[in-house]
Each structure stands twice: as structure tokens, then as C-alpha cells.
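Chemist: sequence unknown, structure follows:
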């Protein structure tokens, strides 16, 4: 790793000076693009600081109008709502904006952001704004432990938060999960740590952040349309390591992540700490004989290792993927000075979120597992790797991905595939090519289904078919490898539909 304390060069002298809460934000002309959770939080914060803010959103509905009205009451300069609102950058008080703060989901190519680039107006995300506001007179300067990756971010953030809280620290999960980071900054609680989940979208617009410790959990092709290519996606993920102070933690299984750490500009003295679910090398955390161990954060790491926890401490279904998340969380906590005993206690206290390799039922020798959060092939790969034989419930909005590699890797563990979703051509094609001997049942084409978009009805049919196919020692795994919005409101809605259908089935079996 290279070492530097350099910050990027900003285009305007005034913006360079905005590095703490007490800086001169008054009258700064800002356009906030997007009125979602992070956009509203950014606008509200900027108005509190005295900036002149115009909010822009492509939706003109009761929710966005309500948010815009609330901001107008506290002092915004106005709002632009509706389908054409995102086409061009509006004026603020009749003058060009000095800064744009964008919500993370908006692609850089959208009109309003492309217009800002053309006018040489800087674009920040809410994370960049939060980093510049973290220093505030009379308040604790909170260290950030930052987490990104294609999959596993929310679990790792939650595990890290649990470890820190169990150790007696005031810690909170912020960023892409839980509390908006700017809201946490304005909270009257003096926190000891922020555990910050960062998406590639957020990292794209972040420049000056300097985490205490940072980690990239894993990478695979995802959101390549937004980033205009996988190389750009990797480059944005790599930004998390820039200016890291103590430890750049990395998945040693993935050369792309190793390269990110090697090329990162870090604070002098920051270390590279690897992790994997195998015997750890020097300056790594890993697994030996069913134990999570630390060969990184101890004096005699050449000859000794510290026990952190047991594999069984990492969750109800301790899959390899879950163990890797726990190792990353443990390494972040150790970088923050947490003891091995506190790491173990924090992992035991962690309550995993629903829809992430969640055991729903174990009846008549059949495991029913809900991994609705597996919205892409990389995430589904993690859960498929953990069970055999599998009746796989899969399908949904594919987002343009391919399934050949996933199916080829797991064809020998597939007993059958039960397909849901309305965008299933790529999945069914991959199954036909890579696993022709595996039976496939497409529930969306069932004559019992009145409406292909009725997710609850589709899921009920899928669970019934999986039960019909299952035998003792099988696992029915709902890991769709696709987004949910074709038949469900969200991945959580899809997961709840599966849970409810399995509960109905179990009641019928036991009645």
C-alpha cells in the first residue's frame, strides 16, 4: 500500500474550506437531487447550516410534496418536482448552484448530474457531506468503520455494531442501512463509533473520507449499467480504502480486492489485514478447527493466534459466507481496539436480519431456508454453496445478468428448480444448457395462476411444488438470484410471502 494524507483538489476555494460544522455554509447555493431518505436528510441538514437549497425529484406525489413542504417551512429556497425535473439543473435564488448533493441511486448520466458536470459544479453524496460535518465544537469526533462489498454488507455492519455495543461502546449502524449518516451526526447522543455501510453508488461521490478501518467483503458483477462497466464498479468500491488510518481489511480470496489494497493511498502506518474462512496466514484472520482466530492484532503473530469465537457463534446457519462476514466484522472491531472476548460476546448477541439465509422451518427432515436478499447470482452462490441436495426456488427480475456460471457450479447439488418471476428467460436457458438433467418447474406458467404478477399466489404454488418434490435431508432454498419488483414490492415482501406459505404448509401437514 502507498501512504499519503493528500486530499483531492476541489474546484472552488469556498468548497475547500467547508470541512467542519462551523465552516461558513451560510448562503451556499445547493441543489439536492432526490428526495428519498438520504436526500431529505441532506437538504434538512444544509438548511440548518444556513445554505440556500432547492430540492429536485422526478416524482410529484403526496410523499415528495409533503417532504418539499416540510423543507419550505424550515427554510429551503424551493423545489422542482415531476417527470421533467431531473432533466436539467435549476437555479437557486436566480443564480447558478455552487454545489449539487445527489442521492446515491441517481446515475451519473442523468440529465441534472450531467448538466452539473458540464457547468463544472461539484457533486457530492450525503457521505461526503457528512464527513465534512463530522467535526463540531463540543461534540465527540466519531471514528468511522466502513464496509462495502457486492453482498454481505448489512450483515457485517450489524455484526460490527453488535460487537461494539456489547463491548460497552455507543455505536450505531449508518449509511446505506439503518439511520441516515447525517441524522446520526445531528443526534444529541455522543457516539463512540459509526459502522458505515457504503454502496458503490455512495462511494462514487465520496472524496475526502478517512475511515479508521475499512473493508471490501467481496466483488462480483453488479450495477454495471449504473457504473458503465465492471472496471468502473471496482474503481468505485476501491475508494473505501483511500485515506484509511489503521487497517485496510480485505477478502484474500479475491485478487481484485487484493489489488485495491495494494494501490490504495492510505494514512502512514495503516496495515493490510486479510481474511478468509481457512487457515490464516500472517496478518490475517481466519478459521482453524472450527474456531475464528486472529493472527493480525497481536504482538507475536508469527508464532501465535488468538481465539475470537467459534464458527457456531456466527449464526443459526453458519455458512461460509456468514463466517467470512463475521471475520470481517471481527477484524474491524480488533482494529478499533476491541478484545477477543468482546468479539465473541458481540457475535453471540447479534440478531441477524430477516431474509438472509434465514431458517424458516425444519419439518419432516426438510430444511426451508429464506434467502430473498439474494438478489443477484453472486449472493445466491453463497447460499447454494451451503446446502445439498437443494430444491431451488429462483427467478425474478434478472437485471441483465447471466446464470450459466452459477448453474454450472451448482448443478450437482440441485435436485429440482422451482421458478418464480416474470423475467426468467435467462435463468431457464442457463438451466437447459448447464443442467439439462435437473427438473425445472415454472410456476408463473401454471394453469392454476390467474395473474402472473400475483406474487403471493405464485409463491404459494412454488412452496406446494417444492413440498411435493422434497424428501428427508433435502433443503428447499428460496434464493432467487434476481430482483423482486416484478411480483413483489421488495425482497422483504418476497421473503415474507415465502415464510407465510411455508407456515401454511406446516400447519396443513400437522393438522
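Modeler: Received it, and whenever you're ready, just let me know what you need. Here the structure is a predicted model, which means the values were calculated and not measured.

Chemist: contacts, neighbours, all on C-alpha from now
Modeler: Will do.

Chemist: which element is the nearest residue to residue 313 once chain neighbours are set aside on?
Modeler: Sequence neighbours aside, residue 348 is the residue nearest to residue 313 in space, at 5.6 Å (criterion: Cα to Cα, 6 or more residues apart in numbering). For residue 348, the element it lies in under DSSP states H and E is helix 340-349.

Chemist: quick one: buried residues of that helix?
Modeler: Buried positions in helix 340-349, judged by neighbour count with 16 or more other Cα atoms under 10 Å: 340, 342-349.

Chemist: following the chain past it, name the next helix or strand.
Modeler: strand 358-363.

Chemist: who touches the helix holding residue 348?
Modeler: Helix 340-349 has contacts (Cα atoms under 8 Å, 6 or more residues apart in numbering) with 159-160, 162-167, 306-310, 313-315, 326, 330, 333-334.

Chemist: tell me how far it is from the chain's mean position?
Modeler: Centroid separation for helix 340-349 versus its chain: 23 Å, with Cα atoms, centre = their mean, to the nearest Å.

Chemist: which parts of the stretch 1-150 of the chain are helices?
Modeler: Assigned by DSSP state H, counting those that start in this stretch, the helices in the stretch 1-150 of the chain fall at 13-16, 37-48, 62-74, 111-118, 126-133.

Chemist: can you put the ones you listed in CSV and add mean neighbour count and distance to residue 101?
Modeler: Listed next are the helices of the stretch 1-150 of the chain as CSV, based on neighbours: other Cα atoms under 10 Å; distance: least, Cα to Cα, whole Å:
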stretch, mean neighbour count, distance to residue 101
helix 13-16, 13, 13
helix 37-48, 22, 8
helix 62-74, 15, 15
helix 111-118, 18, 10
helix 126-133, 22, 7
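
Chemist: straight-line length of stretch 114-123, end to end?
Modeler: 10 Å (Cα to Cα, to the nearest Å).

Chemist: just stretch 392-410 next, same as before
Modeler: In stretch 392-410, first residue to last residue: 11 Å (Cα to Cα).

Chemist: flag every buried residue along it.
Modeler: So for stretch 392-410, counting by 16+ other Cα under 10 Å, buried means 392-399, 401, 403-404, 406-407, 410.

Chemist: for those residues, which one is nearest residue 118?
Modeler: For the buried residues of stretch 392-410, the closest approach to residue 118 (Cα to Cα) belongs to residue 399, at 29.5 Å.

Chemist: A helix includes the closest one, no?
Modeler: No - counting by DSSP: H, G, I helix; E, B strand; the rest coil, residue 399 falls outside a helix, being coil.

Chemist: and it, how far from residue 481?
Modeler: Taking Cα to Cα, one finds residue 399 at 10 Å from residue 481.

Chemist: intersection of neighbour lists for those two?
Modeler: Between them, residue 399 and residue 481 share no contacting residue, judged by Cα under 8 Å, 6+ apart.

Chemist: before we go on, here's another structure to hold up against the first:
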């Protein structure tokens, strides 16, 4: 009998970024690895060099499978994963694999999750850690694949780990030094099956964390932290956009302050930064800064480094990014607002808005979003496959707001959208791209949608003068 037939294998489901990293790490550790990929795509040369077998289009579990490492995109009800469960084969994700592959004395993890704001908060955290002299690396759902960071740590002293609900669903062992939940709102229900299951996946980040950090203003985050807070052992730390109580970070007048990591939280607070240090400024970005600060402080970062880290921070594109001012109207790109919760945060940042919205709502409800935003809206321009649902909500909750729908999915549609928005806007307004939906009905991704918006804004130079900021 062929030796490879007798020898067991580890199956990696998916040949994307995380799947490739997992296969590479396992093969370097001496495992026989079989990658199953549903679509034909180029095989990374390193996998061929390591003897990794890649099978395209297969759904069956290979004989003598000992472990399955699944990629985030594979749903739990996928036939392969169900077959593994029926056969008693353990299924884990790349994050769980990374934790198991850690070496003794490995860099600690500062981990966070949430429906919105994860990448911004992780970038802020990394900047704060760097300002404190740490060799920090952003990993997980952002930056370097986490398996690569664990197996080749170099001089890294701490990992800032962004975790999605998909990754957490398949992770049971990670015990971060500190873990934070930013917020929880309906998203990815098609993957998890319900909001409760989605929230349960998020809560896994707290299970073995040394320190539990949560958004005291977010009902779901506070609820998920309650079992730890109730113990009263000082393990939990909250943050709020209001005045903080002992054991919290928060805002006092125009300052971000800490009443959790000080010598006497009951009687004293330490200034961390000013609101003006948070950029781009918006309430939800202040919340991101407080979350990052709480994680950094749990690692011993001084207040001065928190402030310096915020000053050094540069946000990723398409997150409430000011594009230009045209005729006393500001144009802002928040294409990353791909669900109603994110769009609500963006809309709350501006007093008078012409709203550009639409795309794939993924089954999400927009009623509450539109009802809350209605007093700020001066007009709305809608595009994308689910624009009619937003139009119906606007008719119910903002009947006096002019609404224009722009049909089509051609490359010029955003030019027509922005031109329509410009005609609705008055001096002092903000034309805000905060779609509340995914972009794949019309664009390769939210980045391409934001870039199309920025190009269309710059094309308005024929209407009036353009002032870049």
C-alpha cells in the first residue's frame, strides 16, 4: 500500500490568504496537507515547493483526514465541514491553529472584535504601541496572516489581533492578554443563522482573556461582558463616550481620560488625549480611540504614548475620508460603511447631509437607520440592487426629504449619482457616501466604490471651484 495513502492528512479548506498561510505553516511543520478549493485559481509556488496537494472542485473529505482547518468564507453548513463533524474530525480556523502553533514566550495578543470599527481601532492600537517603543504587528483580519506572524515573529513584541465573527466561530483556545468588543449589530446573519449566534461568536473573544474590555454604551457588548463584570474582580474594563465611572475610560469635556488603569480609580483619573487628537473626528471614531487606549493601557502603555499614537495614526482609505469641498459643500467617502450600523455612525457625525446610499443590504433592516437619520437629511441619492428598500423607508420616515434613484450598474453610474447629489446640496451641507450595504452588486469591493465616488467628485470641477483638504 502507498505510504501516502496510509499517512493521515490535514485538510485546509480554501486557498485564500488565510488558507495559504495555514497550509504553508502546517507543511513546514511536517504535516501532510491537502488543500480543497472550490474554484480554479493559481497555486502559490511555495505550496508546490512544500509538497502541498491542491484539489479543485472537490467537496468530499479525503480518506484519513485528521484535522480540518477552514477558511472564514466557508459556512458551518458546508458539506465538507458537515462531513468532518459527522466523522468526528475536528474543525478549526486559522486563528485557532495559530494559537496552537505559538512557541513558548511568544508575543502576547491584544485582540478585538466588533461589527464596525475593527480595523481602525487595531491601527490606532498598533500606533499607540509603537509610540511606547513596542514592536507591534497588526494581524488576523487585517495586516499579516496570523499564522505567519506566529511562526516567524522576528522582533515582534506584541500582536494587535483583529478578529471577525467567522474567525471566532472556529476558535476556542486563544487566551489574549486583553480582549475588546467594540459593538454588535446585525451583520452576517446569513452566515451565522441569527443575531444571537453572531453575538455568541463575538463573545468567544472574552472566554479566556486575562482582561475583558467592552463598550459600555453598546447594549450587546455590555451584555456579553456582564458575566465577567459581575464577578467584581477587576478583570473587566468598560469605555464610554460619557463621563467614566471607576473602572472605565471615557470623555470629560474635551479630554479622553482613564479611570481604570490608574493608581486610584475611585478618586483619580488620568488624561490620555484631547478630542482634537482623534482624526478623522466623529463620535464612533472617539469610541475606537477609547477601545484602542484601553487595550494599550492593559499592556502598560503610558498616557503620553496613547496621545502620540493618536497623533501618528493615519486612517485606512474610505473611512469617513474627506475628499474635497466644492461650492461650500463637503464630500465625504465612507464607502466602508457596508451595513446599517456603520452607516448610522457616519450619519451621526454630520448635521446636514445629502446621503448617498444603496447596494446589497444582505437582509439587514434599514428602518431604524432611516428613522434616526431623518432629521439630518437634506436629500438622498440611491443606487444599487436594494435601493428601493431604502427609498421605501425614506418615504415612511422622511417624507419631506427629496429622494433620487439612479438606475444602472455601468461604470459611469457614480458620476450620475454625485452630480445628482451636488444638485440637492446647499452651502454647509455634507454629501456623504455611507451606503449601508455591500458593494459587490456594482463594484469589485467597497474600495472601488469609494474610488469611483472620489473620481466623480473631482469631475465636479466643471460646476464650481474645487478645494482639496
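Modeler: Perfect, thanks for sending it. Every value quoted in this text rests on a predicted model; they were computed, and no experiment measured them.

Chemist: if we can go back for a sec, columns secondary structure on top of the buried residues of stretch 392-410 of the first structure, output as TSV?
Modeler: Putting those into TSV (three-state DSSP) gives the following:
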residue	secondary structure
392	strand
393	strand
394	strand
395	coil
396	coil
397	strand
398	coil
399	coil
401	coil
403	coil
404	helix
406	helix
407	helix
410	helix
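
Chemist: okay if I get those as CSV plus distance to residue 65 of the first structure?
Modeler: Listed next are those as CSV, based on distance: Cα to Cα, whole Å:
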residue, distance to residue 65 of the first structure
392, 43
393, 40
394, 38
395, 36
396, 32
397, 30
398, 32
399, 30
401, 36
403, 41
404, 45
406, 44
407, 46
410, 48
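
Chemist: between these, which is closest to residue 475 of the first structure?
Modeler: residue 392 (8.3 Å).

Chemist: what's the closest non-adjacent residue to the closest one?
Modeler: residue 417 (4.7 Å).

Chemist: just tell me what the one you found corresponds to in the second structure.
Modeler: In the second structure, residue 417 of the first structure lines up with residue 380, judged by TM-score structural alignment.

Chemist: same thing with residue 381 of the first structure?
Modeler: Matched to the second structure by TM-score structural alignment, residue 381 of the first structure sits across from residue 344.

Chemist: what's the residue nearest to its match when sequence neighbours are not counted in contact with, if anything?
Modeler: Distances taken as Cα to Cα, 6+ apart place residue 369 nearest to residue 344 of the second structure, at 5.9 Å, with adjacent residues excluded. Contacts for residue 369 of the second structure (Cα under 8 Å, 6+ apart) come out as 340-341, 343-344.

Chemist: which of the residues you listed fall in helices?
Modeler: Those of the contacts of residue 369 of the second structure mapping onto helices are 340-341, 343-344, per DSSP state H.

Chemist: give me the angle between the top helix by length along the first structure and strand 358-363.
Modeler: If you go by DSSP H, the first structure has its longest helix at helix 491-510. Helix 491-510 of the first structure runs at 10 degrees relative to strand 358-363, counting by axes from the mean of the first three to the mean of the last three Cα atoms, to 10 degrees.

Chemist: and helix 491-510 of the first structure, what other elements does it pack with?
Modeler: Helix 491-510 of the first structure makes packing contacts with strand 358-363, strand 366-370, helix 455-469 when contacts are defined by 3 or more Cα pairs under 8 Å, 6 or more residues apart in numbering; DSSP states H and E.

Chemist: looking at the ones you listed, which one is packed in the most?
Modeler: Among these, strand 366-370 has the highest mean neighbour count (mean count of other Cα atoms under 10 Å), at a mean of 23.

Chemist: how about the helices and strands packed on helix 491-510 of the first structure in a markdown table, adding distance to residue 118 of the first structure?
Modeler: Converted to a markdown table, those look like this (distance: least, Cα to Cα, whole Å):
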| stretch | distance to residue 118 of the first structure |
| --- | --- |
| strand 358-363 | 47 |
| strand 366-370 | 46 |
| helix 455-469 | 44 |
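
Chemist: select, out of these, the one closest to residue 73 of the first structure.
Modeler: Once those are compared by Cα to Cα, helix 455-469 is nearest, at 40.8 Å.

Chemist: which residues are in contact with stretch 431-441 of the first structure?
Modeler: 404, 407-408, 411, 414-419, 428.

Chemist: just the ones of those residues in helices?
Modeler: Using DSSP H, the contacts of stretch 431-441 of the first structure in helices are 404, 407-408, 428.

Chemist: quick one on the thing from earlier: map the residue nearest to residue 313 of the first structure across to the second structure for me.
Modeler: In the second structure, residue 348 of the first structure lands on residue 311 (TM-score structural alignment).

Chemist: now swap in residue 120 of the first structure and tell me
Modeler: Residue 120 of the first structure maps onto residue 88 in the second structure, by TM-score structural alignment.

Chemist: could I get the full set of strands for the stretch 201-350 of the second structure?
Modeler: Secondary structure of the stretch 201-350 of the second structure (DSSP state E, counting those that start in this stretch): strands located at 212-215, 236-239, 248-252, 255-258, 270-274, 321-326, 329-333.

Chemist: format those strands as JSON lines; extra columns: distance to residue 442 of the second structure.
Modeler: What follows is the strands of the stretch 201-350 of the second structure, written out as JSON lines (distance: least, Cα to Cα, whole Å):
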{"stretch": "strand 212-215", "distance to residue 442 of the second structure": "34"}
{"stretch": "strand 236-239", "distance to residue 442 of the second structure": "38"}
{"stretch": "strand 248-252", "distance to residue 442 of the second structure": "40"}
{"stretch": "strand 255-258", "distance to residue 442 of the second structure": "40"}
{"stretch": "strand 270-274", "distance to residue 442 of the second structure": "40"}
{"stretch": "strand 321-326", "distance to residue 442 of the second structure": "21"}
{"stretch": "strand 329-333", "distance to residue 442 of the second structure": "17"}
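
Chemist: which of those strands sits closest to residue 39 of the second structure?
Modeler: With Cα to Cα as the yardstick, what comes closest out of the strands of the stretch 201-350 of the second structure is strand 329-333 (33.1 Å).

Chemist: okay, angle between that closest one and helix 413-424 too, please.
Modeler: Using the same axes, to 10 degrees, the inter-axis angle of strand 329-333 of the second structure relative to helix 413-424 is 150 degrees.
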